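> Sequence and predicted structure, then a few things I'm wondering about:
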Amino acid sequence: MAGKKILMLVGDFVEDYEVMVPFQMLLMVGHTVHAVCPGKKAGDKVRTAVHDFEGDQTYSEKPGHNFTLNATFDEIRPEDYDGLVIPGGRAPEYIRLNAKVLDIVRHFAQAQKPIASICHGQLVLVAAGVLQGRTCTAYPAIKPDVVAAGASWADVNDTFSNAEVDGYLVTAPAWPAHPAWMRKFMELLGTRIEP
């Protein structure tokens, strides 16, 4: 298997596990991953947030690690990449306001290249207008946005560990779904992991 080139769209207060773990997993199997943030360049950092499920009505939020970007947003060309990853956290709320972010997402959707989006990352898909007629899941609080965008909602299981595939799109509700979400994304990329 030849390694693929993956683009990851992040921003300050991206969810810690949802950026760190997929980034490392994709590197581990031989892919190149470029993590970028609007307004930042390679070597800059984004702050992360740790979201956890502790029995409250919603997730809790705590400071996470700093994550170093390894590519410059203004220099990337989406046509150079084989797949796209959109982590959750609070970053999707505001990176979706960036026109180039939306153009990047539309490029991947129109070209039917694999897109992996998790948790609140689906807010970026909604803003890009690429969910019409798709089936996907997300963090449950995002369900009204996903449905209003014309998508069919795939229910979240009790452990938040499921992932949904619809063509080139794989979505998941939160970081407990990493094993299923990344496995399905890697299958779309053509990555073979031998048992």
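Nice, I can see it. Numbers count the residues shown, from 1 in each chain.
> drop to CA atoms for contacts and neighbour counts, all remaining ones
Fine.
> doesn't Arg183 fall inside a strand?
No: counting by DSSP: H, G, I helix; E, B strand; the rest coil, Arg183 is not part of a strand but helix.
> Thr135 versus that one, what's the distance?
Arg183 is 18 Å from Thr135, where distance means CA to CA, to the nearest Å.
> got it, and Lys40?
33 Å.
> swap in His120?
Distance of His120 to Thr135, computed by CA to CA: 16 Å.
> Asn70 now?
32 Å.
> Can you tell me the element His107 falls in?
In the assignment (DSSP states H and E), His107 maps to helix 99-111.
> who touches that helix?
With contacts defined as CA atoms under 8 Å, 6 or more residues apart in numbering, helix 99-111 is touched by 9, 38, 78-79, 83-84, 95-96, 114-115, 124-125, 127-130, 168.
> Of Lys40 and Thr135, which one has the most company?
Neighbour count, other CA atoms under 10 Å: between Lys40 and Thr135, Thr135 has more, with 20 against 16.
> So that one is in contact with Ala149, correct?
No: applying CA atoms under 8 Å as the test, Thr135 and Ala149 come out as separate, 11.0 Å apart.
> Look up how far Asp12 lies from the residue most central in space within the chain.
Geometric centre of the chain, nearest residue: Ile86, 2.0 Å, by CA atoms, centre = their mean. For Ile86, the distance to Asp12 (CA to CA) stands at 13 Å.
> one more structure, for comparison:
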Amino acid sequence: MAQKKILFLTGDYAEDYETMVPFQMLLMVGHEVHAVCPDKKKGDKVFTAIHDFEGAQTYSEKPGHMFALNYNFDEVDPANYDGLYIAGGRAPEYLRLNDKILEIARHFATANKPLAAVCHGIQILTAAGVVKDKKLTAYYAVAPEVTAAGGTFVNVPADQAVTDGNLTTSPAWPGHPALIASFLQLLGTKIEP
């Protein structure tokens, strides 16, 4: 298997599982993964949050693990990467206000490179204007943003993923097996038994 270079976007209060698990899975299969956040450098950490459903009308939030970034955001050139993975949680809400983040998302969409986003990570894609005429999923509260940005929101169970061309998305962390499998397929990654 040829090693691919993956850009991994996360930030403060990204969802813990949606940061830790994909990052570790992509490393596990042999890819080089650069985890970055605007205004932070290699070795800096981001706070994460654990989101769960405990009977309220929306998810609860608890402190998660600290996640160490392994690359400098200022050194990112999206042309040097084979794929982009966007973590969910609360981070995308403010990350989408960063012009370089939006340019990065547009690069991967325009270049037709593999692009994965989970939960609220889709907010970066809607803000970047790259979901028009695409079928995708997200946390259901993000559905109005998908529709307003010209995408088609597909309501699937939390353990599933939706893939349309180079874009694969999932509503939440229970969808990691489906989302990562789809992303690896888009990357051309083959795992031998």
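Perfect, I can see it now. Remember, predicted model here, so these are calculated numbers, not experimental data.
> before we move on, back to that, just checking, what packs against the helix or strand just after the helix holding His107 of structure 1?
Later in the chain than helix 99-111 of structure 1, the nearest helix or strand by DSSP H and E is strand 115-118. Contacts defined by 3 or more CA pairs under 8 Å, 6 or more residues apart in numbering; DSSP states H and E place strand 115-118 of structure 1 against strand 83-86, strand 169-172, helix 178-189.
> Sketch out the strands for structure 1, chain order is fine.
For structure 1, the strands defined by DSSP state E occupy 5-9, 14-15, 32-36, 45-52, 60-68, 83-86, 115-118, 135-136, 152-153, 164-166, 169-172.
> Go through these and pick out the most buried.
Counting by mean count of other CA atoms under 10 Å, strand 14-15 has the highest mean neighbour count of these, with a mean of 31.
> Mean distance between that strand and structure 2 after superposition?
Superposed on structure 2, strand 14-15 of structure 1 shows a mean distance of 0.5 Å to its aligned residues (mean CA distance after the TM-score superposition for structure 1).
> Need the residues that contact that strand.
Residues from elsewhere that reach strand 14-15 of structure 1, judged by CA under 8 Å, 6+ apart: 46-51, 64, 87-92.
> how about a cut-off of 7 Å?
Here strand 14-15 of structure 1 makes contact (CA atoms under 7 Å, 6 or more residues apart in numbering) with 48-51, 87-91.
> Same question for stretch 171-182 of structure 2.
17-18, 118-119, 137-139, 158-161, 168-170.
> which residues in structure 1 does that stretch align to?
Counting by TM-score structural alignment, stretch 171-182 of structure 2 falls onto residues 173-184 of structure 1.
> chain center to that stretch, what's the gap?
Remark: stretch 173-184 of structure 1 is offset 10 Å from the chain centroid, using CA atoms, centre = their mean, to the nearest Å.
> Could you do stretch 29-45 of structure 2 as well?
13 Å.
> Over to stretch 87-99 of structure 2?
Taking CA atoms, centre = their mean, one finds stretch 87-99 of structure 2 lying 10 Å from the centre of the chain it belongs to.
> buried ones in that stretch?
By neighbour count on 16 or more other CA atoms under 10 Å, the buried set for stretch 87-99 of structure 2 is 87-93, 95-96.
> for that stretch, how far is the first residue from the last?
The straight-line separation of the ends of stretch 87-99 of structure 2 (CA to CA) is 18 Å.
> counterpart of that stretch in structure 1, which residues?
With TM-score structural alignment applied, stretch 87-99 of structure 2 matches the range 87-99 in structure 1.
> Then stretch 33-51 of structure 2?
Going by TM-score structural alignment: stretch 33-51 of structure 2 matches residues 33-51.
> Figure out how far the matching stretch is from the centre of its chain.
With CA atoms, centre = their mean as the basis, stretch 33-51 of structure 1 stands 13 Å off its chain's centre.
> One more: stretch 115-127 of structure 1?
6 Å.
> Then stretch 183-193 of structure 2?
18 Å.
> related to what we said a few turns ago, which of the contacts of stretch 171-182 of structure 2 sits closest to Asp74 of structure 2?
Glu18 (23.0 Å; CA to CA).
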